[in-house]
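In: Here is a sequence together with a model predicted from it:
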Amino acid sequence: MAFYSEEQTEDYLFKIVLIGDSAVGKSNLLARFARDEFYPNSKSTIGVEFQTQKMDINGKEVKAQIWDTAGQERFRAVTSAYYRGAVGALLVYDISRRQTFDSIGRWLNELHTHSDMNVVTILIGNKSDLKDAREITTAEGKALAEAQGLFFMETSALDSSNVTAAFQTVVREIYSILSRKVIQSHELKKHDPTWMGNGKTVILQGDGDQEADGQPKKAGCCSS
């Protein structure tokens, strides 16, 4: 979750999840981003692992807690706890395996079912180095992302291309939404001195539009 208080404006912790079919390269994307490492013979992730990576966003220290889990069906029991509190997601497919691209809809449904708020999501076409084995065109990936309101990027954990940019895109967008929410909460407090907003969890709800009953309106994930 993302927390804000006037005394600790530099303390931001964002939970980000990696999702997608098994062997699309989720663990190697995380290894490349967090430790600049790549494991050509890496085995499937068993259970759940996570890394915490510090980033500087607009002069503020942001910690991204990135969770990686197995893509195999038999580990699906971890889903509820895995998604809980996530504010960002990297949804990964392998550009050389059509089946992993066809699974994107199912993963999006799972993300929406188990997450408790709008999650900033980027669609990742990984293994862009496998040009000769490509089964999904860049245009296809971009079209799906646009249709679903997602960011989009092709990456290669092998040669590092766009890996850092992909994670930073998600973190920067979360930070941007959070910053708008903080400004709005300060404005509320100015106009209503009895409003007790300090230290509360800031829910990422898009641009803060309201329904007729005054409740925040759900907004889809932002597109690039």
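Out: Structure received. The structure displayed is predicted, hence computed values, not measured ones.

In: going forward, measure contacts between C-alpha atoms and count neighbours the same way
Out: Fine.

In: Show me where the protein has its helices.
Out: 26-35, 79-83, 98-102, 104-114, 138-148, 163-191 (DSSP state H).

In: K200 is nearest to which of those?
Out: Taking CA to CA, helix 163-191 is the member of these nearest to K200, at 10.2 Å.

In: Quick check: buried residues in that closest one?
Out: Across helix 163-191, burial judged by 16 or more other CA atoms under 10 Å covers 163-164, 166-175, 177-178, 181-182, 185.

In: Would you mind listing the outside residues contacting stretch 33-50?
Out: If you take CA atoms under 8 Å, 6 or more residues apart in numbering as the criterion, stretch 33-50 is touched by 22-23, 27-28, 31-32, 51-53, 65-71, 75, 78, 82, 157-158, 163-164, 167.

In: Next: stretch 119-129.
Out: 24-25, 86-96, 134, 141, 145, 150-159, 166, 170, 173-174, 204, 221-222.

In: Out of those residues, which end up buried?
Out: Among the contacts of stretch 119-129, those that count as buried by neighbour count (16+ other CA under 10 Å) are 24-25, 86-96, 134, 141, 145, 150-158, 166, 170, 173-174, 204, 221-222.

In: From the residues you listed, which land in strands?
Out: 88-94, 151-154 (DSSP state E).

In: surely R134 meets S96?
Out: Yes. Look at R134 against S96 with CA atoms under 8 Å: they come within range, at 4.3 Å.

In: Could you check how far I104 is from F151?
Out: Distance from I104 to F151, counting by CA to CA, to the nearest Å: 14 Å.

In: my bad, should have said E49
Out: 24 Å.

In: adding another structure so you can compare the two:
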Amino acid sequence: MDSTSSKQPDFDYLFKLLMIGDSGVGKSSLLLSFISDAFDDLSPTIGVDFKVKYLDIEGKRLKLAIWDTAGQERFRTLTSSYYRGAQGVVMVYDVTRRETFTNLADVWAKEVDMYSTNPESIKMLVGNKVDMQNERVVTRKEGIDFARQCGCLFIECSAKTKMNVTQCFEELVLKIIETPSLLTEAYGVKRNIFKQTQQTNDTNGCC
């Protein structure tokens, strides 16, 4: 037996994904819904939380390292370092709160441009809480138009009903796979991106 075989990674690609957006838009609930079958109204994330998810897509075993950042302004300097090396960025807003949509352009898109170290990183714009149609204030067309303007993928989700949650992450990952420069650094590499200093709380937060 090859003595090195036991040291091979248990995945073909390791992708780092970052979730950003205002506090309360449901980033942590989306992540929890994707990782498990659970849905909870969660307290705000303190700093950064972190989850791992394995996916099998197109015959490849993928390891997703998903960083869930706090939306509160006081944590911005802490979370800026987590943009480094991210192949995918999930930008989340709440379709029932217009300011969370407006802040995508005013705050979050600017942060991606400022801190991202992968010029070709894939961005996914996510309108969450579409189960609350009676309270919707941001239209689907507005979301589509903003995504086109920023060169993002776009999807509307509900963490509560799980509508499009898995599809959101799978479409993002498929686009990453189609981008050679992002695959080069993710292929069979067991870079320890888990060693970055992180400040987390024991329970996930809905930020």
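Out: Happy to help now that I have it. Since the model is a prediction, treat every value here as computed from it, not as a measurement.

In: tm score of chain vs chain?
Out: Comparison of the two superposed chains (TM-score structural alignment, normalised by the length of the second structure) gives a TM-score of 0.81, and 179 aligned residues with a CA RMSD of 2.2 Å.

In: Find the nearest non-adjacent residue to the alignment partner in the first structure of M163 of the second structure, please.
Out: Aligned against the first structure by TM-score structural alignment, M163 of the second structure finds its counterpart in S161. With CA to CA, 6 or more residues apart in numbering as the criterion, S161 of the first structure has its nearest non-adjacent residue at 5.5 Å, and that residue is T155.

In: neighbours around K53 of the second structure, how many?
Out: Look at K53 of the second structure: counted by other CA atoms under 10 Å, it has 13 neighbours.

In: circling back: dump the residue contacts of the residue nearest to S161 of the first structure.
Out: Neighbours of T155 of the first structure in contact, by CA under 8 Å, 6+ apart: 124-128, 161-163, 166.

In: make it 10 Å
Out: 29, 92, 94-95, 124-129, 161-166 (CA atoms under 10 Å, 6 or more residues apart in numbering).

In: And V78 of the first structure, by the same measure?
Out: By CA under 10 Å, 6+ apart, the neighbours of V78 of the first structure are 47-48, 69-70.

In: Was I right to think K60 of the first structure contacts L13?
Out: No. If you go by CA atoms under 10 Å, K60 of the first structure and L13 don't touch, sitting 11.4 Å apart.

In: Neighbour count: the two, which is higher?
Out: Using other CA under 10 Å as the criterion, K60 of the first structure and L13 rank with L13 on top: 20 against 13.

In: Make TSV from the contacts of V78 of the first structure and add neighbour count and distance to E110 of the first structure to it.
Out: TSV is the format used below for the contacts of V78 of the first structure (neighbours: other CA atoms under 10 Å; distance: CA to CA, whole Å):
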residue	neighbour count	distance to E110 of the first structure
G47	15	17
V48	12	17
T69	24	14
A70	23	14
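
In: and of the residues you listed, the nearest to L18 of the first structure?
Out: The closest of the contacts of V78 of the first structure, once distances to L18 of the first structure are taken by CA to CA, is T69, at 7.1 Å.

In: so how far is S160 of the first structure from that closest one?
Out: 21 Å.

In: Same question for Y82 of the first structure.
Out: In terms of CA to CA, Y82 of the first structure sits 26 Å off from S160 of the first structure.

In: what sits against F167 of the first structure?
Out: So F167 of the first structure contacts 16, 29-30, 33, 64, 66, 88-90, 122 (CA under 10 Å, 6+ apart).

In: and if you look at R84 of the first structure?
Out: Taking CA under 10 Å, 6+ apart as the test, what R84 of the first structure contacts is 1, 15, 17, 111, 114-117.

In: Same list (those residues) but as CSV, adding neighbour count and distance to T9 of the first structure.
Out: Shown next, in CSV, are the contacts of R84 of the first structure (neighbours: other CA under 10 Å; distance: CA to CA, whole Å):
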residue, neighbour count, distance to T9 of the first structure
M1, 17, 15
K15, 23, 17
V17, 25, 24
L111, 24, 29
H114, 16, 29
S115, 18, 25
D116, 15, 24
M117, 19, 22
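
In: Looking at these, which two lie furthest apart in space?
Out: Between any two of these (CA to CA), the greatest distance is 15.8 Å, for M1 and L111.

In: now what about stretch 141-151 of the first structure, what contacts it?
Out: In contact with stretch 141-151 of the first structure (CA under 10 Å, 6+ apart) are residues 90-91, 93, 95, 101, 104-105, 108, 120-125, 137, 139-140, 152-154, 166, 169-170, 220-224.

In: Can you check which part of the second structure that stretch sits on?
Out: Against the second structure, stretch 141-151 of the first structure falls on residues 143-153 (TM-score structural alignment).

In: how far is the matching stretch from where the chain is centred?
Out: 16 Å (CA atoms, centre = their mean, to the nearest Å).

In: Same check on stretch 176-194 of the first structure?
Out: Distance, centroid of stretch 176-194 of the first structure to centroid of chain: 24 Å (CA atoms, centre = their mean).
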